[in-house]
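A.B. asks: Prediction below, plus the sequence it came from.
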Amino acid sequence: MTAPDPVLVELAAAQALPPDEARARMGELWERATDPLHRCAIAHTLADQQPDVADELRWDERALAAVADVDDARVQAAGAGAQVAAFLPSLHTNLADDHRRLGDPARAREHLALARDSIGALGDDAYGDLLRSAVEHVQAALDAGSTDRLPSAPST
């Protein structure tokens, strides 16, 4: 059995803090992180803590950039799943939603297409269902021309 990754444990603990404290703690984790898996996880989580959508987009972009340097062996060693490919639907769905909320439907559609292209990496389980549902919620909001935060957004 793999021991829990200490940085991912710290990240999970930071999520339980009040928003300002959570952002500060995650910022500290980001500053000291050199492992691309850690940087991806921290940025992806920190994006959801941002009160401003432009800041959320910047963190989501950092997460996507970091995942490019993560391989399946590293994901498995950290006990964070089996494949890096399973990270992509969430990363692209979040980016699609950021662009939608910022009034950039073309970029939102690009990332929704990438989310759909990568969704096959997800299992037929609660997490996979959650992500498939998130893609549909973002698509519906985009089709409606809404730039409002979705009630199902992680940071609400």
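C.D. replies: That came through, no problem.
A.B. asks: Please count neighbours and contacts with C-alpha atoms only from this point.
C.D. replies: Noted.
A.B. asks: hey, which helix is longest across the protein?
C.D. replies: In the chain, assigned by DSSP state H, the helix with the most residues is helix 126-143.
A.B. asks: check which helix or strand covers D97.
C.D. replies: helix 88-101 (DSSP states H and E).
A.B. asks: what's the following helix or strand after that helix?
C.D. replies: helix 105-118.
A.B. asks: this is the other structure I want to compare:
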Amino acid sequence: MTDDVMVAIDAGLRQHVGGDRAGAYATFAELWSSIGEDGDPLHRVALAHHMADVCDDPAEELEWDLRALAAADSLTDARAQEYHSSLAVRGFYPSLHLNLGEDYRKLGDLTAARAQLELARARLDALADDDYAAGIRLALDGLAERLG
């Protein structure tokens, strides 16, 4: 099954990776206006997660990362696996908490940043032993270092 919304999110992600942050932001904003706060949780978590990455304002980035976390909380494994059979929602949380920790650090709320770091570390067992997990662990170590 092809998921047209996920294809559109991927197109926005490719814009971002290709250096067109403003274009990606516009693509994601348009998609969000069609998905909305009550849309499919898979679409919301993916879109909000990527939208946060193209925000220049740390407070706006935090808002999008909080939306991604809220969407993950309402996402089921069954829905995630309709998109890709290997997905489990619990595997989303280390990255989501990592991003929130970085957001709070940027905003100067080091207590909240440390709390998110610990939440991310507590959920690392949800990740496979692969390059993605190694990248998340490395990023968490970097965040810990920046937090002192």
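C.D. replies: Happy to help now that I have it. Model, not experiment: these values are computed from the prediction.
A.B. asks: so what corresponds to R25 of the first structure in the second structure?
C.D. replies: Taking TM-score structural alignment, the alignment pairs R25 of the first structure with T27 from the second structure.
A.B. asks: Assign that match to helix, strand or coil.
C.D. replies: For T27 of the second structure, the assignment made with DSSP: H, G, I helix; E, B strand; the rest coil gives helix.
A.B. asks: Please name the nearest non-neighbouring residue to it.
C.D. replies: Closest residue to T27 of the second structure apart from its sequence neighbours, by CA to CA, 6 or more residues apart in numbering: G12 at 5.7 Å.
A.B. asks: For F28 of the second structure, see how far away the one you found is.
C.D. replies: 6 Å (CA to CA, to the nearest Å).
A.B. asks: and the angle for the longest helix of the first structure with helix 105-118?
C.D. replies: 150 degrees (axes from the mean of the first three to the mean of the last three CA atoms, to 10 degrees).
A.B. asks: buried ones in helix 126-143 of the first structure?
C.D. replies: Buried residues in helix 126-143 of the first structure, defined by neighbour count with 16 or more other CA atoms under 10 Å: G128, L131, R132, A134, V135, H137, V138, Q139, A141, L142.
A.B. asks: Tell me how far V70 of the first structure lies from H111 of the first structure.
C.D. replies: V70 of the first structure is 20 Å from H111 of the first structure, by CA to CA.
A.B. asks: Equivalent analysis for L8 of the first structure, please.
C.D. replies: Distance from L8 of the first structure to H111 of the first structure, counting by CA to CA: 26 Å.
A.B. asks: Which residue of the two possesses the greater neighbour count?
C.D. replies: H111 (23 against 18; other CA atoms under 10 Å).
A.B. asks: Enumerate every residue touching the aligned residue in the second structure for that one.
C.D. replies: Under the alignment (TM-score structural alignment), H111 of the first structure pairs with Q116 in the second structure. The contact partners of Q116 of the second structure, taken as CA atoms under 8 Å, 6 or more residues apart in numbering, are H97, L98, L100, G101.
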